[in-house]
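# Pasted the sequence and its predicted model underneath.
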Amino acid sequence: MFGSPGEVRGVLNASIELYWLSAFSREARLPKDAVFFLLDSNGQVLANSHSLLNDADGALPKQRDAGSATSPPIDRAPLTSIVRQDLIKEVVARRLVDFQAIGNDGVRRVYSSVALPHGDVIVLFGVPARTMLGWIKQDLVARVSSLAAIWLMGIGAAWIGTRYLVTRWTTSLRRMALAYARGDYSAKLDLQRAPSELRDLGNSLMLMAHRIQDREHDLRDSVDQKDMLLREVHHRVKNNLQIITSLLNIHDKQIQNNDPHKVINDIRMRVRALALVHRYLYEGSDVRLMNLKPFLTELAQMLVNSLSSPDRRISLNLDIPNVTVQAERGVSIGLLVTEAITNSLKHAFPHNRPGRITLQVIRKGPTSATLVIADDGVGMQGKQPPEDQPTPTNLGTQLIHGFASQLGTEISVLEDSGTRIELDLNLAPSGREEPGLVPAQ
């Protein structure tokens, strides 16, 4: 050990008792008559297996008494009494590694020598030829048994770890998935302690089940709504048939005093108005609501085209915004407008007099509006019926007041340069209005 440059501070020496090295041969569990020698480059014995064996063996040297202060000497006597001198020289010279020979003690052995690295030390090991295979077999069985035990322990540890970390969670996920397959979406799992992949999978399954459950609720609500709408359709059909029956009963009294074909045409026009109401209802996105703009526009044009000829020069002035009413009100509004325009076309413009019919909806608030049907004809006073029949406008006027009563409102009739009919309407909330698209013909 050196301190400052060139200054020796001390010397450290370590040594190992050569006799102590012989104890390592115990770990090898050598078979009977097997030998082990540790030699230096001069062939001197540093350690051997015989120094641990019984002194009764005549081929081995005598050991000192147990109370001796020093370890027994290890000499060449056991080596030369077993291995021939010429073979020892060949081993030390490292020209002989594996060989078989009969020792000086008469035992045939299989020898193997190994030169240890980083030193001139050689290990010579010999096993009796007659027991070599048995010893190898015993050692092989021991090693295979050790490997099998390690393998079984590994399988057991893997099974326990897999069961605790994976399979118990996958089993729970499988039970939850089976519950979902049966339609029980209330099954839930606490996956906080599960592996992240299985936790993500379980959360995805529960989210999917929640969405399916919401979807099923929506579908049930939709089915219930459709059932309700179907019942409402049947109810409306019944009401419309009752309306048609009432119209037939009313016109039945006029057939005796009027042209039957004319009466039938009047009935046909009112039935067409009913059909137009239903077409706009069922072609819309919501059969409970009806947009008045496309409906009243087509209805007014149909009446003018059907009840007047081109040479009469009757113009139609429409001013109808996109307003929505409940479907039940749409039927009454359609029949009222039909009666009002029909009366104007039949009686307001006698002798092919030109004129203009105005149909207008004036919005007054979010849920209220005023319906206006006006003409610039001769007015109510100028409508003279033929002498052989009652006033023709009485029936139409009665129907208009009846439909207004169904709407829960009253009409006002003004005569100033023609006839002007006004009535208040209750609209559906503005958020439920439909776009003003005219359905396909």
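Yes, it's here.
# CA only for contacts and neighbour counts going forward, please
Will do.
# Let me see the ranges of the strands in the stretch 201-350 of the chain.
In the stretch 201-350 of the chain, the segments counted as strands under DSSP state E, counting those that start in this stretch are 289-291, 314-319, 324-326.
# Can you list the buried residues in the longest one?
When burial is assessed from 16 or more other CA atoms under 10 Å, strand 314-319 yields the following buried residues: 314, 318.
# contacting residues around that strand?
Strand 314-319 is contacted from outside by 297, 300-301, 304, 308, 354-361, using CA atoms under 8 Å, 6 or more residues apart in numbering.
# And the buried ones among the residues you listed, selectable in PyMOL?
Selection of buried members from these for PyMOL, criterion 16+ other CA under 10 Å:
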select buried, resi 297+300+304+355+356+357+358+359+360+361
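# picking up where we left off before, in a markdown table: the strands of the stretch 201-350 of the chain, plus distance to Asp424.
Formatted as a markdown table, these follow (distance: least, CA to CA, whole Å):
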| stretch | distance to Asp424 |
| --- | --- |
| strand 289-291 | 16 |
| strand 314-319 | 16 |
| strand 324-326 | 12 |
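# Nearest to Gly396, out of the ones you listed?
Proximity to Gly396 (CA to CA) singles out strand 314-319 among the strands of the stretch 201-350 of the chain, at 20.1 Å.
# out of the contacts of strand 314-319, which one sits closest to Ala273?
Of the contacts of strand 314-319, the one sitting nearest to Ala273 (CA to CA) turns out to be Ala300, at 9.8 Å.
# can you pull the contacts of that closest one?
Contact analysis of Ala300 by CA under 8 Å, 6+ apart lists 316, 337-338, 341, 359.
# any idea how far Leu359 is from it?
Distance of Ala300 to Leu359, computed by CA to CA, to the nearest Å: 8 Å.
# Ok, Trp20 next?
Here Trp20 is placed at a distance of 126 Å from Leu359 (CA to CA).
# next one: Leu124
Noted for Leu124: a distance of 126 Å to Leu359, by CA to CA.
# this is the other structure I want to compare:
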Amino acid sequence: MSASAHAPAASRLRPRDTLRVAASGLRARPLRVVLSALGIAVGIAAMVAVVGISASSREEVNERLRELGTNLLTVTPGQSFTGDRAELPAESVEMVDRLEQVTSVSAVGALRDAAVYRNDEIDEDETNALAVSAARTDLLGTVGGTVAAGRWLDSALGSYPTVVLGATAAELLGISGAQADGSVDVWLGGAWFTVVGILDPVPLAPELDSSALIGWEAAAELSGGDVPPTTVYERSDESAVEEVGALLPATVNPAVPSEVVVSRPSDALAAREAADETLTTLLLALGGVSLLVGGIGVANTMVIAVLERRSEIGLRRALGATRAHIRRQFLGESVLLAGFGGIGGAVLGGAVTMAFAAGREWPFALPAWVLGGAAGATVLVGALAGAYPAARAARMPPTAALSTA
């Protein structure tokens, strides 16, 4: 019989055994484990919450854009050749309406010499930057606005001294929705106007939020002449927006199309989303710093564990454990420790995202890749943090380890 037949079987440590041994090592020091895992949890929670809140914010913007549409264009006067502010022709709305791709068009005309006050005793310089504008009766349908209280101007009200206030204007004037029933007057352009309505905020036309809107006939009577449009709002099919945008300057002012400025309000919301993404990148970097600090805490915990458990390491080596077994044991403890922190951090970050989204009435959006990334990050941090302590434990000679017992 050969000598190899009497040789003892090689010692093996299966993955399940590694997990069990690593878990028992952590259970022996629960307080230290909790404090170390907390550092990982803070970093993971920060990263999950930042991405979740950013995703929820973007989903809110996308929902609003889907609801309001991205096919609204605005036409405003630019500068003339001499550098003065240009004017839109009085027939601008009718000219734009002739384009067959246009589905709706409306306009407002600013009354630059008029202001609105709560009463006639207020200093004329205290305007609160509120604008007074003439508005067409089809304005709300074009810009996607809604009435919060009272009613909107119609052909009858538009010829009388009545006013509809934007959301910001009503707040600054101290007028509530309950007062938009015709029982309150404001001092507008040197005359009393009755408040008949208050608008909800208009995301695609925020300039209307700080405006007092009156009928075009009433505006002409107040100013003593025709009121030219200062902003034309136009909607067309989504597929025709670029084409219509290119046609609008020459359509509105054929003589000097260079004095016409065309913009797309939804681009402002998209720009805000891009700014949010930049901020998200910064916050993710801060979350990464927190995760790094947590990893250092795990490494420190494992180094101390190796020093405290020299006798255990020596005994296991004497009983047949190889260096690879010791390395895997301590590396497993480090990964488990980081994993506990990662799971806790993911749960905490998800809860923060849900609470924040609910408080803002946003849809809850937490991408699946975030949770996968959190798991991957914790495994990586655990492996990196435990690599040196595990290697140090594996290099420890059994006789030297037992001599410290």
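Nice, thanks for sending it over. What you are looking at is a predicted structure, and each value in this text was computed from that prediction instead of being measured.
# Any idea what the TM-score is?
Overall, the chain-to-chain superposition scores 0.22 on the TM-score scale (TM-score structural alignment, normalised by the length of structure 2); 140 aligned residues with a CA RMSD of 6.8 Å.
# what's the longest strand in structure 1?
As assigned by DSSP state E, the longest strand anywhere in structure 1 is strand 355-365.
# Beyond that strand, next helix or strand please.
strand 368-375 (DSSP states H and E).
# now that following strand against strand 314-319, angle please.
Here strand 368-375 of structure 1 runs at an angle of 170 degrees relative to strand 314-319 (axes from the mean of the first three to the mean of the last three CA atoms, to 10 degrees).
# Please pull up the helix or strand immediately following strand 368-375 of structure 1.
Next element after strand 368-375 of structure 1 (DSSP H and E): helix 393-406.
# outside of that next one, which residues touch it?
When contacts are defined by CA under 8 Å, 6+ apart, helix 393-406 of structure 1 is touched by residues 332-333, 335-336, 339-340, 343, 410-411, 423.
# Could you turn the buried ones of the residues you listed into a ChimeraX selection?
To isolate the buried ones among the contacts of helix 393-406 of structure 1 in ChimeraX, judged by 16+ other CA under 10 Å, type:
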select :332,333,335,336,339,340,343,410,411,423
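# quick one: which two of the contacts of helix 393-406 of structure 1 are the most distant?
The span of these, defined through CA to CA, is set by Asn343 and Glu410 at 18.5 Å.
# Which secondary structure elements does the helix or strand harbouring Leu248 of structure 2 sit against?
Assigned by DSSP H and E, Leu248 of structure 2 belongs to helix 241-252. Helix 241-252 of structure 2 is packed against strand 72-77, helix 92-97, strand 260-263, with contacts defined by 3 or more CA pairs under 8 Å, 6 or more residues apart in numbering; DSSP states H and E.
# Could you identify the helix or strand that succeeds the second one?
In other words, helix 92-97 of structure 2. Under the assignment DSSP H and E, the closest C-terminal helix or strand after helix 92-97 of structure 2 is strand 102-110.
# okay if I get the contacts of helix 393-406 of structure 1 as CSV plus distance to Leu39 of structure 1?
Output for the contacts of helix 393-406 of structure 1, formatted as CSV (distance: CA to CA, whole Å):
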residue, distance to Leu39 of structure 1
Ser332, 125
Ile333, 125
Leu335, 128
Leu336, 130
Glu339, 134
Ala340, 134
Asn343, 139
Glu410, 133
Ile411, 134
Leu423, 130
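# Tell me which of the contacts of helix 393-406 of structure 1 fall in helices.
332-333, 335-336, 339-340, 343 (DSSP state H).
# Could you pull out the helices in structure 2 for me?
In structure 2, the segments counted as helices under DSSP H are 15-27, 30-68, 92-97, 139-143, 167-173, 216-223, 241-252, 265-308, 310-318, 323-360, 368-395, 398-403.
# Next, the buried residues of the fourth one.
Same thing as helix 139-143 of structure 2. By neighbour count on 16+ other CA under 10 Å, the buried set for helix 139-143 of structure 2 is 139-140, 142-143.
# for the first one, same thing?
Residues of helix 15-27 of structure 2 classed as buried under the neighbour-count rule (16+ other CA under 10 Å) are 18-19, 21-23, 25-26.
# angle of that helix against helix 323-360?
With the same axes, to 10 degrees applied, the angle from helix 15-27 of structure 2 to helix 323-360 works out at 70 degrees.
# Can you tell me how far Leu336 of structure 2 is from Ile44 of structure 2?
Counting by CA to CA, the gap between Leu336 of structure 2 and Ile44 of structure 2 amounts to 15 Å.
# What of Ala318 of structure 2?
To Ile44 of structure 2, Ala318 of structure 2 is 40 Å away according to CA to CA.
# Between these two, which has more neighbouring residues?
Ranked by neighbour count (other CA atoms under 10 Å), Ala318 of structure 2 and Ile44 place Ile44 first, with 34 against 15.
# got a list of what that one touches?
So Ile44 of structure 2 contacts 287, 291, 341-342, 345-346, 349, 374 (CA under 8 Å, 6+ apart).
# what do you get if the cut-off is 10 Å, keeping everything else the same?
Applying CA atoms under 10 Å, 6 or more residues apart in numbering, we find Ile44 of structure 2 in contact with 38, 50, 284, 287-288, 290-291, 294, 341-349, 370-371, 373-375, 377-378.
# Would you confirm that Pro260 of structure 1 contacts Leu248?
No: with contact defined as CA atoms under 10 Å, Pro260 of structure 1 does not count as touching Leu248 (11.9 Å).
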